[in-house]
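Engineer: need the 3D shape of this:
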Amino acid sequence: MTRRPRRVRLAISAVLAWTALLGGTSGAVAAAAGDGLRYGATTVLVPGVDYRTFTYRGAHGTARGHLLTVDLRTPGVTVDLLHPGVVAGRGKVSGLANAAGAVGGINADFFNMSESQHPGVPATGAPVGPAIAAGRALKSAVPLGQRFGPRLPPGTSTEDVLAVGTDGVARLDRLRLAGSVGLEEGTVALDGLNQYALPVGGVGAYTSDWGGASRLRAACGDDLKRGAPCSDDTYEVTVSQGEVVDVAERPGEGEIPPDAVVLVGREAGAEALRTLVPGDTVDVRQRLVASAYGGGYRFAVGGCPILRGGFPLAGLENRVAATRTAAGYGAGGQVMYLLALDGRAESGAGLTVLELASLMSGIGSQAAVNLDGGGSSTLVTRAPGAPAVKVRNHPAGGTERLVANGIGVFAGG
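Structural biologist: All right, here's what the predicted structure looks like:
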């Protein structure tokens, strides 16, 4: 009798253990990733960037979607953040892509879309997670309890990002804010950078990258509940060229000059800022620190991790089918996959988060994130020789939604 090699037995045992962990239904979903996936014809947008349609059979029916495959090894092919020029702003993916000269793109992070729980406080349009564009850190992550989007799987956080390093390799990583406010009496920790929500007792910095939107939302909700009341214990300090030039009891609005920074404090943070008066010297420092990669990122966007090492994460939602957007990478981070489904009214089916993870694995992703879906899901491409991009999927509701940011694909730069 031929003895089965021990390495093969261990591999089979690992697969069976993973299937048991997910449960019978989830295991069947994962197993269907290959035989439930069908591709349409491939269009080469530019060398290294392909577009194609697909269908995928899920538990709620057959979903139809659109896929960009981006080979980061191709000279001149890159990805970067699509955004409307400020953190607290929104735009259509097609408009953002055209303005940036992208050959393709998708919508990205969940964002502060509405404020029904805080009457009189305007929504900012700002995204949940960290963001880096062209190597420039734009913002850090809001507290976990303040995020928008589906439930995060265990072990993940609002600081998780899909990113591309200065080495041109895509990764899943975590970006935390490391910052301080140096006062004449001592140093105060900086708890936020251009965020629509600050932690209770914290101090946040707002720069010209924030835009002119109101900063009132920064003191609403708490670390555990987004809809908690707004704090009435706030203080705002405007610093220009290292010197305090203005103070206010209530967060304001309006454009921030490039040489200035606005500090907003709530509760203990407000108390610390109240020691400042015009003319005081203040030293504000901030940077985003990566957990896994020390070489620096030229692009990063927040997202909900759903796939690592080719396997769906434990605890993914597997009941509600919806229109989804996802991004991931394979080939050791050298190939990226950007995906958006058709709106359910057009396709007749959506996918659960677990099905989305299984689909990304079937496409070839080793790691992936779930991005903002529903009416936000949008994928655009620019055909060879065309002057502008075209929306390829059918957004839910029939028209493009204004979104906080996206992932753009570029060639020749």
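
Engineer: only C-alpha atoms for contact and neighbour calcs from this point on.
Structural biologist: OK.

Engineer: show me what the lengthiest helix in the chain is packed up against.
Structural biologist: If you go by DSSP state H, the chain has its longest helix at helix 6-22. If you count contacts as 3 or more CA pairs under 8 Å, 6 or more residues apart in numbering; DSSP states H and E, helix 6-22 packs onto helix 24-35.

Engineer: excluding chain neighbours, what is closest to residue 412?
Structural biologist: Distances taken as CA to CA, 6 or more residues apart in numbering place residue 76 nearest to residue 412, at 4.4 Å, with adjacent residues excluded.

Engineer: can I assume that neighbour is in contact with residue 168?
Structural biologist: No. The criterion here is CA atoms under 8 Å, and residue 76 misses it with residue 168 at 10.7 Å.

Engineer: more neighbours: the two, which one.
Structural biologist: Using other CA atoms under 10 Å, the more surrounded residue of residue 76 and residue 168 is residue 168, with 18 against 12.

Engineer: how near is the more buried one to residue 47?
Structural biologist: 17 Å (CA to CA, to the nearest Å).

Engineer: which residues in the chain form helices?
Structural biologist: 6-22, 24-35, 93-100, 268-273, 344-347, 353-363.

Engineer: let's see this one next to it:
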Amino acid sequence: MGEYLYIMTDRNQEKRVGFVVSRGKRLAIVTLAGLIWIQPVLSLGPLSAPTDSAYAASSPVVKLGEEIITSGAKLAHYQYAVTRSGSTVKVLADVIQVDLTNPYVKLDVMTGKGGQVTTRQSVQGMAKETGAVAGVNADFFNVNGQGVPMGASISEGTMITSPSELQGMYAFAVSKSGTPTIDEYTFDGSIRAQDGTTFPLAGINKEAYRTEPDKGYSHVNALYIYTSAWKSTDRPKDSSTTPTEVLVQNNVVQQISPGAAIPGEVPEGAYILRAHGTAAAYITSHLAVGQKVDANYQLRSVTTGNTLDPNAQAMMVGGHTLLVSNGKAAAFTRSTSSISGSSPVARTAVGYSKDGHTAYIITAQKNENSSGMKLSELQGFMTSIGVWKGLDLDGGGSTTMVNRPLAETEVGLTFGTSNGGTTQRLVASGLGVYSEAPQGTLKGLKVSGASSLLIGQEASYKLKGYDTYYNPVDASGIQASWKSSNGSLVWTGQSFKAAKPGIAEITAVSGSAKTSMKVNVLGGADLNGLTASTQSLPLVAGTSADISVTAQLKNGSSVKVPAEALKWEFIGFSGSVKEGTLTVQSIKPGAQGGYAIARYDGFSTVIILSQAGQQTWENFENVSYPIAFTGLPVEAKGKAQVVQGTGDHASSKVLQLDYDLTGGTGNKYAYAQLNGTTGKSVPENPTSMSIDVLGDSSLNWARAEFEVGGKSVYVDLARQVDWTGWKTLNIDLTTSGLGSSAKLKRVYVVNLADGQDERALTGSVAFDNIQFSVPDLGGSANMKSATVVMTVGQKTISADGKKITVDVAPIVKGDVTYVPIRYVLDYFGGQANWEGASQRITVLRGGTMMDLTLGSKDIIINGKRKQVAVSPILINNRTLVPLRLVSEQLGIAVKWEQKTKSITLQS
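Structural biologist: Predicted coordinates for the structure are as follows:
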């Protein structure tokens, strides 16, 4: 999450220089000759436990499984039931349990890149760099700052950062003897000059912040140590002070720079004293080049007053509020409003058992499979699994867990992050798990490879081994034969090829032993979306375009669909798709538009072909209407104006939106309002929009607001502005219902109250080259205008005043009104195609394609799965669909008259 604050704590240990810890990966090599006697252990496979009956029935905690990471560390997967608004919600949590008495495993802090602060890195990147077998994100940090942990961090007795002078912020530490502690600390240190005088130290490797409770400037009249663990040449940025700096090496002053920073980074093996005000006066009065100077520091417990020697600590990471004490939920030691304490978000926490032998490293998932936890819920979960004392670590978009699966050599994500799938935030620090075991003998083997495949995908599988300490060994010398349990996977002689949906078991046989794994060949039911790389094309003979199709899976991940797994249908033209290239061969007589439909196991997406194309709507070169800034709440400030562009757009004019959302509370908005409150008309029936956006890496939400028929329609431009520089965004509008009279009113950024501490409150973005793709499917044959009146139970309808008899009447079933879709399309344009084998009807109208299946509440609209309240039904061989679908998805206005039970449709 990253609070915009810092940790009040204590003062540290003795002088230390920065460091880079190199932890190599341990991989045992086992020769083929050495495998003969251990082959019978092939059947051991991964050590994964089923649901733990100890947590069954009466407990809200259910253990879903467990796997060994390395000797002394295991990963447990949980489901935790909570009650929200009277309903039970089940949340997924993952816990790494570390045996602190096991000599073959240890915990340590992971810091940025190369063990240096001010260099953020993903948790996975830090784990790979340092050789961790598992890890999570750790301390809070200022997302708009330099990337420095707010609290203390210690690695192998070396202090990397000291705690900040903030109140109620706790830290987790493990001593070199293996004893865990959680406490609130302050920093206590000083330097001693050769003349015997001393001056207090304020901290080590800290960026600028406001102290508590006095809200003072951290670096005013203060003396800090900066070691080579501080990467940046700014020590620090934006401190509102002028530095005097002293370079110290081997306890001897090498250089003094009054009133100015010493250029460059801190040299390895040295440190820099950074002084201001009274501290600078002390430096110039008491230190001289060539003289000795000593630095000493320690931490002091706020709760007990006892001192803590950093040299005696194996590791320490800072956190936020205390969560658990004496096995019970603790009162929060700091306000949790800035970390969305009362909202369910992704969470990271750490704690230890009552006997101090077990550390618990905890995450709560927030993704498509889990809704996250409130802090109070996290407290309940922690106490349920045996945490005696625990604290909160950074959460929200920072929450990430990685682990090395058994027999593998690399760590991977344990679950999809709240940023979306595999996207990982770059964070300031992490908490890593490391194996200290020697090379062991081979204990077991497992099949390694993809656990899920799409139809048409080929995958190779390998045998991988693990030793007696559950660390990987090289098993490449083992020869095995392979087979599949059924026709979902086919062995090609070198690899397996996915042939049809279903679960198959891959088995490797070597001599008299065997091991296996299950592989799921995904079908259409496993997809949430299917997206073509191009969503619109000109309907012109000879047109060709390279097309790739990506499937969005229900687990949140995305994967490219093999070309051979797709079945194509062409409506309005003859065409082909060969080697990923779609070609329009000829246009059917009278066709005003066309559809290229790709299906994966029945799940569809569509490319719209039209005689029109993309229209430039605004490039801001000659703006003739007013543009103004508006914001919410009223304290929001900013400016919206057309200016000369920068970077790739330096030769053109752009719309720049500057914003300052530091004032006020709640959700915050910064708008660039176009043409007053009226907005500006956009082309009719647009299917997509492209816009160039200059990002500011604020992580704010970028949106556009349209108006259609007096109602606002909101469209996402980017869920997170996580880039700098110009980027072209392509936005699908086919399900937005913009129709024929839409206006674009404003483009804007949003910073929601939930997780607001994670995003920048000030920034600047810019917009340029707004274009709309407008398929010309609106002619008389495709998008007719009409007024049609139907009456429930009657087989006579009125179409533009003309009475017509039909063979099926609208009906009311329960609270839902159903209408015959084919007759709707007959009078308003479009077509409906029935596929009997799958009981599916495909509706095409304008820029919308909709697949509906009898008995299913899932519909597919332009490649996206959507769930509706009721499913379509079949009466007299006619498909009837809920009236709401007609109005919401096909853009046809509906009026219901309760007295006569009549339905008026207009377009």
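
Engineer: picking up where we left off before, ok, which of the helices of the first structure comes nearest residue 290 of the first structure?
Structural biologist: helix 353-363 (24.1 Å; CA to CA).

Engineer: what range in the second structure matches that closest one?
Structural biologist: Aligning helix 353-363 of the first structure against the second structure (TM-score structural alignment) gives residues 375-385.

Engineer: is it fair to say residue 886 of the second structure lies in a helix?
Structural biologist: Yes. Assessed by DSSP: H, G, I helix; E, B strand; the rest coil, residue 886 of the second structure belongs to a helix.

Engineer: burial count for it?
Structural biologist: 19.

Engineer: report the separation between it and residue 828 of the second structure.
Structural biologist: Taking CA to CA, one finds residue 886 of the second structure at 11 Å from residue 828 of the second structure.

Engineer: which residue is nearest the middle of the first structure?
Structural biologist: A centroid search over the first structure (CA atoms, centre = their mean) returns residue 302, at 2.4 Å, as the residue closest to the centre.

Engineer: who's in contact with the counterpart of residue 183 of the first structure in the second structure?
Structural biologist: If you follow residue 183 of the first structure across to the second structure using TM-score structural alignment, you land on residue 193. Residue 193 of the second structure is in contact with 286-287, 291-294, counting by CA atoms under 8 Å, 6 or more residues apart in numbering.

Engineer: so who does the nearest residue to residue 61 of the first structure once chain neighbours are set aside touch?
Structural biologist: Nearest residue to residue 61 of the first structure in three dimensions, chain neighbours excluded: residue 349, at 5.2 Å (CA to CA, 6+ apart). Residues in contact with residue 349 of the first structure, defined by CA under 8 Å, 6+ apart, are 60-64, 321-322.

Engineer: the top strand by length along the first structure vs the second structure, average distance?
Structural biologist: Criterion DSSP state E: the longest strand present in the first structure is strand 170-183. Compared with the second structure after fitting, strand 170-183 of the first structure deviates on average by 2.6 Å (mean CA distance after the TM-score superposition for the first structure).

Engineer: one more: stretch 64-71 of the first structure?
Structural biologist: Averaged out, stretch 64-71 of the first structure is 1.4 Å away (mean CA distance after the TM-score superposition for the first structure).

Engineer: got the contact list for that stretch?
Structural biologist: Outside stretch 64-71 of the first structure, the residues touching it (CA under 8 Å, 6+ apart) are 48-56, 77, 104, 334-342, 347, 349, 379, 392-393, 409.

Engineer: just the buried residues out of the residues you listed, in PyMOL syntax.
Structural biologist: Here is the PyMOL selection string for the buried members of the contacts of stretch 64-71 of the first structure, based on 16 or more other CA atoms under 10 Å:
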select buried, resi 48+49+50+51+52+53+54+55+56+77+104+334+335+336+337+338+339+340+341+342+347+349+379+392+393+409
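
Engineer: can you find the partner of the residue nearest to residue 412 of the first structure in the second structure?
Structural biologist: In the second structure, residue 76 of the first structure lands on residue 104 (TM-score structural alignment).

Engineer: that match and residue 178 touch, don't they?
Structural biologist: No. Between residue 104 of the second structure and residue 178 there is no contact under CA under 8 Å: 12.0 Å.

Engineer: so what's the residue count around residue 385 of the first structure?
Structural biologist: Counted with other CA under 10 Å, residue 385 of the first structure comes out at 7.

Engineer: how near is the counterpart of it in the second structure to residue 656 of the second structure?
Structural biologist: Matched by TM-score structural alignment, residue 385 of the first structure corresponds to residue 407 in the second structure. According to CA to CA, residue 407 of the second structure and residue 656 of the second structure sit 52 Å apart.

Engineer: returning to that earlier point: mind putting the contacts of residue 193 of the second structure in CSV, neighbour count and distance to residue 583 of the second structure included?
Structural biologist: Shown next, in CSV, are the contacts of residue 193 of the second structure (neighbours: other CA atoms under 10 Å; distance: CA to CA, whole Å):
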residue, neighbour count, distance to residue 583 of the second structure
286, 17, 81
287, 21, 79
291, 15, 80
292, 18, 79
293, 21, 77
294, 17, 76
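
Engineer: ok, those vs residue 803 of the second structure, which is closest?
Structural biologist: residue 294 (100.2 Å).

Engineer: and the closest one, how far from residue 225 of the second structure?
Structural biologist: With CA to CA as the criterion, residue 294 of the second structure and residue 225 of the second structure are 12 Å apart.

Engineer: ok, now residue 832 of the second structure?
Structural biologist: 73 Å.

Engineer: strands of the stretch 101-250 of the first structure, start to end?
Structural biologist: 104-107, 131-133, 136-139, 160-165, 170-183, 186-189, 192-193, 203-206, 234-240, 243-248 (DSSP state E, counting those that start in this stretch).

Engineer: which part of the second structure lines up with the shortest one?
Structural biologist: Per the alignment by TM-score structural alignment, strand 192-193 of the first structure matches residues 203-204 in the second structure.

Engineer: mean deviation of the matching stretch from the first structure?
Structural biologist: Mean for stretch 203-204 of the second structure is 0.9 Å (mean CA distance after the TM-score superposition for the first structure).

Engineer: aligned partner of residue 68 of the second structure in the first structure?
Structural biologist: Residue 68 of the second structure maps onto residue 44 in the first structure, by TM-score structural alignment.

Engineer: and for residue 352 of the second structure?
Structural biologist: So, by TM-score structural alignment, residue 352 of the second structure is matched to residue 329.
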